[in-house]
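>>> can't give you the sequence, but here's the structure:
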């Protein structure tokens, strides 16, 4: 999105036209809508801008819920933006620590700054890109305690704030670019971010696959999984870090929330032969290396070295792990598995795999499924053997 498009969009006519559009649809409906808007005399540049925003708003519902209908976005900003329920938890850390004046460095479209401002914190967003800053200012306009300034997050004046939130840009420059860059190309740099965290209470949002060896000592590292997707690693320093917590796994599944915390990585759980249930830890638990603590809470052991499946005699009632009851154990042989599934009338099959080089979609396609039943097929290794487990979720 170019600056001229934003200027045109941020007018009374542009915003009214955007809000008057019907729900976004692809294909012919959008072509027809564009033709109608041209017949009504709207400039082509404004039509393109409002249709782009309508598409982004529809996509943003997954992160921002109903608030998306009153926000503006760039493609890159939406891609990196924090989900609303996670941003709210970020903001609560600052409020609970009594840190009421916060700089949001590299604020993007303002998602985290909105969550901070919604808790009556004074927040200053700093964004180097003028187009993105204008969009953030629009999104933050309802909050009198929030402001956005155009500037370099790495050199921002922090003398009048007491804490910092920092979400380094992890994508190539450009409002529509969603191409990720390597950690040494983050903006501001990781060195700058970590230096700020040493001086002030700071939250740093990173990708969940960030190299654990690069995590500074003395900070709390919290991985977050939302509805089955591991979405971020947040590092918390100073008063924002919880006492004696250096590793945390937060899992949000709908309205269910659970968390594991520990002072360090947990010890590996004991190896155990397959029992009645198999447990699949949430991604945040795996990333945080807290599988051993989870196994202890479930009375479970690990099924195979270096493969994150647990087994035990009782189910998990927490979103920290999904449980499957085992119905059959077979070698990984397509014909034998297909016969077993047919005998059980399985027509709908979820395929999971760990520790074996198999494409689940391609494997499923070869099984010739028929029937009204459903099951989960887990392809893995047990005691070094390639093993297929037919199971159902509990």
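All right, it came through fine. These numbers were taken from a predicted model, which means no experiment stands behind them.
>>> contacts, neighbours, all on C-alpha from now
Will do.
>>> Where do the helices of the stretch 201-350 of the chain begin and end?
Along the stretch 201-350 of the chain, counting by DSSP state H, counting those that start in this stretch, helices occupy 283-287, 291-298, 334-343.
>>> Comparing those helices, which comes out most buried?
helix 283-287 (a mean of 25; mean count of other Cα atoms under 10 Å).
>>> For this structure, which helix extends over the most residues?
Determined from DSSP state H, the single longest helix within the chain is helix 44-64.
>>> Reformat the helices of the stretch 201-350 of the chain as JSON lines; add distance to residue 64.
Listed next are the helices of the stretch 201-350 of the chain as JSON lines, based on distance: least, Cα to Cα, whole Å:
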{"stretch": "helix 283-287", "distance to residue 64": "21"}
{"stretch": "helix 291-298", "distance to residue 64": "31"}
{"stretch": "helix 334-343", "distance to residue 64": "41"}
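>>> Quick one: residues contacting residue 185.
Applying Cα atoms under 8 Å, 6 or more residues apart in numbering to residue 185 gives the contacts residue 170.
>>> Please report how far it lies from residue 372.
Distance, residue 185 to residue 372, by Cα to Cα, to the nearest Å: 51 Å.
>>> Over to residue 90?
Residue 90 is 44 Å from residue 372, where distance means Cα to Cα.
>>> more neighbours, those two?
Just comparing residue 90 and residue 372: by other Cα atoms under 10 Å the higher neighbour count belongs to residue 90, 22 against 10.
>>> another one to put next to it:
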């Protein structure tokens, strides 16, 4: 969405038109809807703008639920926005500062994007000013924050904002190229905006929380920060860094899993030592991505009385099923030859036509291999390709629900 399209949207009549549209249906007759809107006298630019927003609102429901129905979005802003459930946890940390301060902390949200985190802060009755350098993005954030009297948005370079009146800072550096659609991920942290140097210097002055990508270089994590990796329904979504009073005492590594069943967390004061490598047992466990990134596999293994399948490979094994929210469990049915021809024959004998392939520690492309295996039959199975005590092995397993 560019400035012209945004101007088209922000009149009361345009917003009423947007809100009046039927639920977006990607399989529906979009051309007919466009034709109907044009026949009703709406300008082509406005029709394009409201239909784009209708599509983005439908897409945004996964992150914002019913709130998406009254929000505005840019393509890039939605892609980078924090899920509302995660943003609420961020906001909860800031709310925890109130007891020490004697009043709700005043929060600066630097690099606010479309305002998702600022909305969560404002919903907890925290005064928040959301800042973004891009004019369109800051305007969209202002619209989304309009229902909250304790929130406002400002267009400004985050590194120029005067912070004397604030008690804490939330910072979400831009990690993609500029623009509102078709952006690409920045591969060098020195290109982030605002810069990490600015963020770390600011963290020495004020309690600060910062959102980074889950694959961020761990060597750049300051020793005084709490690093928390978050996964939502098995999808790794972010690494949060927390400084000062926002960091929990004694915790420097955390894996937080948000599932339909609730929240589950592993914490530690540092990376955990890996468990010893041992023989293949009756069960194999695949740790959640947050546990792997936080390097808490060893702690998880000890809680399961499990051992590593192979050094530096994130699969665990034991002899007795131990349910855990921190890993997917698989029952080992049999070991199969790693040789592709023998594997194809073995799967053919077992009439396996649908195959989930998981792999770690071996150079195999699952999609390509699945095609070459020429699967046939009514049965479904899961195959784990990995190393056991350093040796390549194929494990036919069934997922434990």
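Looks like it arrived, so ask away. Worth saying up front: this structure is predicted, and the values here are computed from it rather than measured.
>>> TM-score them against each other, please.
Scored against TM-score structural alignment, normalised by the length of the first structure, the superposed chains reach a TM-score of 0.96; 394 aligned residues with a Cα RMSD of 1.5 Å.
>>> which outside residues touch the longest helix of the first structure?
Contacts with helix 44-64 of the first structure, where a contact means Cα under 8 Å, 6+ apart, come from 1, 5-6, 8-9, 14, 17-18, 21, 23-25, 34, 37-38, 67-69, 71-75, 78, 82-84.
>>> Just tell me the aligned range of that helix in the second structure.
Under TM-score structural alignment, helix 44-64 of the first structure corresponds to residues 44-64 of the second structure.
>>> after superposition, how close is the matching stretch to the first structure?
By mean Cα distance after the TM-score superposition for the first structure, the fitted stretch 44-64 of the second structure averages 1.1 Å away from its aligned residues in the first structure.
>>> looking at the alignment, what does residue 135 of the second structure pair up with in the first structure?
Using TM-score structural alignment, residue 135 of the second structure lines up with residue 130 in the first structure.
>>> residues touching the nearest residue to that match once chain neighbours are set aside, list them.
Leaving aside its chain neighbours, residue 130 of the first structure sits nearest to residue 150 (6.3 Å; criterion: Cα to Cα, 6 or more residues apart in numbering). Each residue near residue 150 of the first structure by Cα under 8 Å, 6+ apart is listed here: 126-130, 133.
>>> To which secondary structure element type does residue 374 of the first structure belong?
Secondary structure state of residue 374 of the first structure, per DSSP: H, G, I helix; E, B strand; the rest coil, is strand.
>>> Counting neighbours, what do you get for the equivalent of it over in the second structure?
Using TM-score structural alignment, the equivalent of residue 374 of the first structure in the second structure is residue 380. Residues lying near residue 380 of the second structure (other Cα under 10 Å) number 13.
>>> For residue 168 of the first structure, which of the helices of the stretch 201-350 of the first structure is the nearest?
helix 283-287 (20.2 Å; Cα to Cα).
>>> how big's the offset between the closest one and the second structure?
Following superposition, helix 283-287 of the first structure is found to deviate from the second structure by 0.7 Å on average (mean Cα distance after the TM-score superposition for the first structure).
>>> Find me the equivalent region of that helix in the second structure.
Per TM-score structural alignment, the counterpart of helix 283-287 of the first structure in the second structure is residues 289-293.
>>> Also stretch 353-360 of the first structure?
Mapping stretch 353-360 of the first structure onto the second structure (TM-score structural alignment) gives residues 359-366.
>>> what's the span of the matching stretch from first residue to last?
8 Å.
>>> Okay, buried residues for it please.
For stretch 359-366 of the second structure, a neighbour-count test (16 or more other Cα atoms under 10 Å) marks 359, 361, 366 as buried.
>>> Touching that stretch from outside, list them.
Defining contact as Cα under 8 Å, 6+ apart, one finds that stretch 359-366 of the second structure is touched by 313-315, 357-358, 384-387, 392.
>>> Repeat that for stretch 331-349 of the first structure.
Applying Cα under 8 Å, 6+ apart, the external contacts of stretch 331-349 of the first structure come out as 330, 363-364, 366-377, 379, 385-388.
>>> Run a quick neighbour tally on residue 186 of the first structure.
With other Cα under 10 Å as criterion, residue 186 of the first structure counts 19.
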